[in-house]
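1. pasted the sequence and its predicted model underneath.
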Amino acid sequence: MAYSPAPDQGTDTNRNALYRRITLRLIPFIFICYLFNYLDRVNVGFAKLQMLDALKFSETVYGLGAGIFFIGYVLCGLPSNLALNRFGPRRWIALMMIAWGSLSTCLLFVTTPTEFYALRLLTGAAEAGFFPGVVLYLSRWFPAARRGRIMALFMSAIPVSGLLGGPFSGWILQHFAAGQHGLAGWQWMFLIQGLPTVALGVLAVFLLSDGYQKAAWLSPAERQLIAADLEADAAGKPSTTGDSVLAVLTNPLIWTFGFVYFCIQSGVYAINFWLPSIIKNMGFDNPLLIGWLSAIPYLLAGVFMILCGRSADLRNERRWHLVVPMLMGAIGLLIAVNFAGNPAIAILGLSIATMGALTGLPMFWPMPTALLSAGAAVAGLAIINSVGQMAGFLSPYLVGFIKDQTGSTDAALYSLAALIVLGSLVALRVTRAGALSTARAS
């Protein structure tokens, strides 16, 4: 065995302290921003409880409006990231938040389906660059060995947004149900949840730095340490020779991964947009109670996501840590459908579905990063994400259309469960070589 010098404990202690300080400086604010990002994206699920009757919209109109957001999201993701790189993360992230917060707030003025579609489309375009932009931003602060923990902290805003957003949205709808100052409860919800995003966008200008090089709160020695860590990462990456954009576009593995991610996201967005309505159909009419009941699946999902991620890291195994949650998502939907007359069992089913679907998100991304070279991953991961995000358009629209045709969401949930099972089988097939079982934790 080759001799390896003992680590410099002093340097390691300083490095850990430095990254801990950076984490405490950046992550809490970015976490709150992502929480409102996700809340502004899916709060139409609660607004639906009142706005459909108020505006005489059909279920199909709602499903199309909820889903058309993702057309703008998919189309503007890449241009937005290029703009972030051109103008700097601090200013571009601030501009995006002010734009989508304003557009989301303006949903309170909607009176026609066309206005609903237009605002949702524009809101999706404004939000498009936030998630990939933050991922890029964090990659310029933290070396690869620390990004898994950082991304877990960042993405935990998804279940937290459901945990807090459900009761909060339900309270707004109930408190303002009779209308105040000329606005209905659903209009107050868009106002109260949209304006904080605008305020956070303004704060981003003052609280974020474009990178460690421009962070006045870091010493020159600390900047040098970060630079050395990031340079070591870059030196260890494999060659990207031959990984052209054309080669990536014609690589069937990329599109296979995209299909698996699409299946996961189909379950996630069906739950995000329809969970309040499904709970209401169980016989619950009080918006606040619906909010509290909808928080239960997200609470359990947040805990399960952390435990599953820790298990995957400890066992250095990815394949089954993805497939099992996906199958949980499908089984949970089937339980919710078949026991809709028993609220306790139906809520349990929805909880299992939410736990599985949301946990599938962080468990998925180590798959393509483990099997794709660094060069292929640059364009490949963007394509995979775009294919997956199309589920945000198709899944809500499918549920709304089927409910209009049949009077029930049962057939739609059966279809989504079957799609998730198919995706899990494809995931098993594409990872059969076993490469993922030995992949490093991301």
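-> Received the coordinates, thanks.
2. every contact and neighbour count from this point should use C-alpha atoms.
-> OK.
3. any idea which element the residue nearest to the spatial centre of the chain lies in?
-> Central residue check for the chain by C-alpha atoms, centre = their mean: the C-alpha nearest the mean position is that of Ile158, 5.9 Å away. Element membership of Ile158 [criterion: DSSP states H and E] is helix 157-175.
4. for that helix, packing partners?
-> Under the contact criterion of 3 or more C-alpha pairs under 8 Å, 6 or more residues apart in numbering; DSSP states H and E, the helices and strands touching helix 157-175 comprise helix 9-42, helix 44-55, helix 185-207, helix 287-315.
5. try this one next to it:
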Amino acid sequence: MAPEQPSPAGLDETYRRITWRLLPFLMFLWVLSWIDRVNIGFAKLQMLADLKFSETVYGIGAGIFFIGYFLCEVPSNLLLEHIGARKTIARITLLWGLCCVAMMFVTTAGLFYLLRFLLGVFEAGFYPGVILFLTYWYPTERRAKVFGLFMSASAIAGVIGGPLAGTIMTGLDGVNGWSGWQWVFLLEGIPSILAGIVTLFYLTDRPEKAGWLTPEQRALVAADLARDAAALGPREHRILASLRDVRVWQCIAIFFCIITANSALTFFGPSVVREAGYTDPLTIGWIMSGAYLCGAAGMILNGRHSDRSGEARFHCGIPALIGAMAIALLGVLVPISPALSIVALTVAIAGTMSAIPVFWQIPGRFLAGSAAAAGIALINAVANLAGFGAPAVMGALREQTGSAATGLWIVAGFEVATLLLILLFIPPAPAALVRRAAARAAHEPA
């Protein structure tokens, strides 16, 4: 027999309290992480000329981050399951901040590759670790919205990071004998170092340890999570079994296609904007800012609607398809119409990013406990190898052809495959989850 349904009003108030406690801080950390990961796309506008790097060198350096990321994702998430999120996330944040600052001292391609690789090693585990951490606090029918809120921070980072990088590069270029791109790495790395220290004192590993919840609220969450587990039915808990589970590898294929598009737009978005005719770094930053703002709105709204309907497949696949169509159009429009190419870029970013938080509803429907820790990390680690391949291929093709169009069309093909793979591999949600989502939506405000 499933555990008794707790009071909706009491649950909603408890989850609001949890959300206000955890999400703003986690989103702040993800903003810092995303800025420190992708500021290379803006630094490139000056860095390549200063250091005499080719587009191919840049593409390899931008993408090699994901090799380090791949190698350390699963161990990091298993460590989180063992020692807790607080210590794991603090360690990750502190080390990636130090590595970001070190990027200002790059002088050779070899050092560039090494520091980008180490940045991936140090950051590995943050994103899947937070996904796993949030499953300790929220039941299935509340997660897509929460994932959307958290992941929208990457879009917020785009809103902030573009103008910030543009302002630093134009305003501090030459100060203290440093180029603008060096100031970008220094000033954007220091906040991460400080945030890593704060994390040790702020985060709480699990609801039962949350002194900022009342005993009644902790009991409500425990009962709700138990009821959620009962509704999901039997799930895999064993680590090795999860790594062999064909459903994990199906999820890897789907997320690989999404990340192919996401990483290409992230690392080459500023270059595409410049190719469309906007050359000032600050202007490019503001254009990317507007595009990412639309991406943030899409992630939150799509995640919220997915939760209310209990449906995840089409809420992931349709935005990806829209993003694919926009990416394909972008390859045509860049040399023809600057204004329309910016519209297409915005739709591509919004569509691709809107698919991501809903995707993470899927693995939690068949994985739990240590299997979820390993499975989620494996999905994110292997799929993010697309983050190495896409920039490297985009850089090589752009150098050979003088245009981003061919690379964008290849990326669009991968994005179309997202929906096809979802329809082929992912079954509809269990009826019990759909009923729970409908029941909760009935008493929520529209």
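-> Perfect, I can see it now. Bear in mind that the values here come from a model prediction, so they are computed numbers and not experimental data.
6. quick one: average offset of the helix holding Ile158 of structure 1 versus structure 2, please.
-> The superposed helix 157-175 of structure 1 is, by mean C-alpha distance after the TM-score superposition for structure 1, a mean 1.2 Å from where its aligned residues fall in structure 2.
7. one more: stretch 296-307 of structure 1?
-> Mean for stretch 296-307 of structure 1 is 2.0 Å (mean C-alpha distance after the TM-score superposition for structure 1).
8. ok now that stretch, how far from the chain's centre?
-> Using C-alpha atoms, centre = their mean, to the nearest Å, the mean C-alpha position of stretch 296-307 of structure 1 is found 14 Å from that of the whole chain.
9. count of residues packed around Asp12 of structure 2?
-> Neighbour count of Asp12 of structure 2, defined by other C-alpha atoms under 10 Å: 13.
10. hang on, I meant Leu322 of structure 1
-> Residues within reach of Leu322 of structure 1, counting by other C-alpha under 10 Å, total 28.
11. now do His82 of structure 2
-> Residues within reach of His82 of structure 2, counting by other C-alpha under 10 Å, total 11.
12. and it? What does it align with in structure 1?
-> When the structures are aligned by TM-score structural alignment, the residue of structure 1 matched to His82 of structure 2 is Arg86.
13. how far apart are the one helix or strand that match maps to and its match in structure 2?
-> Counting by DSSP H and E, the element that carries Arg86 of structure 1 is helix 59-87. In the superposition with structure 2, the average deviation recorded for helix 59-87 of structure 1 is 1.3 Å (mean C-alpha distance after the TM-score superposition for structure 1).
14. what's the following helix or strand after that helix?
-> As assigned by DSSP H and E, the chain's next helix or strand after helix 59-87 of structure 1 is helix 89-105.
15. ok so, going back, what does the residue nearest to the centre of structure 1 align to in structure 2?
-> By TM-score structural alignment, Ile158 of structure 1 lines up with Ser154 in structure 2.
16. now Lys56 of structure 1
-> Per TM-score structural alignment, Lys56 of structure 1 is aligned with Lys52.
17. next one: Arg440 of structure 1
-> Using TM-score structural alignment as the criterion, the counterpart of Arg440 of structure 1 in structure 2 is Leu433.
18. how close does the residue lying closest to that match once chain neighbours are set aside get to Gly277 of structure 2?
-> Ranked by C-alpha to C-alpha, 6 or more residues apart in numbering and with sequence neighbours excluded, the top spatial neighbour of Leu433 of structure 2 is Gly310, at 6.3 Å. Using C-alpha to C-alpha, to the nearest Å, one gets 43 Å for the distance from Gly310 of structure 2 to Gly277 of structure 2.
19. same check on Ala195 of structure 2?
-> 37 Å.
20. ok, now Gly162 of structure 2?
-> From Gly162 of structure 2 over to Gly277 of structure 2 the distance is 17 Å, taken as C-alpha to C-alpha.
21. looking at Gly310 and Gly277 of structure 2, which one has more neighbours?
-> The neighbour count for Gly310 of structure 2 versus Gly277, taken as other C-alpha under 10 Å, is higher for Gly310 (27 against 15).
22. list the contacts for that one?
-> The contact partners of Gly310 of structure 2, taken as C-alpha atoms under 8 Å, 6 or more residues apart in numbering, are Glu141, Ala429, Leu433, Val434, Arg435, Arg436, Ala437, Ala438.
23. for ChimeraX, what selects the buried ones among those residues?
-> Here the buried members of the contacts of Gly310 of structure 2 are turned into a ChimeraX selection, burial being counted by 16 or more other C-alpha atoms under 10 Å:
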select :141,429,433,434,436,437,438
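24. farthest-separated two in the contacts of Gly310 of structure 2?
-> Using C-alpha to C-alpha, the contacts of Gly310 of structure 2 span at most 12.7 Å, a distance reached by Ala429 and Ala438.
25. mean deviation of the host helix or strand of Asp228 of structure 2 from structure 1?
-> Secondary structure here is read from DSSP H and E; on that basis Asp228 of structure 2 sits in helix 215-232. Its aligned residues in structure 1 lie a mean 3.8 Å from helix 215-232 of structure 2 after superposition (mean C-alpha distance after the TM-score superposition for structure 1).
26. buried residues in that helix?
-> Buried positions in helix 215-232 of structure 2, judged by neighbour count with 16+ other C-alpha under 10 Å: 217-218, 220-225, 227-229, 231-232.
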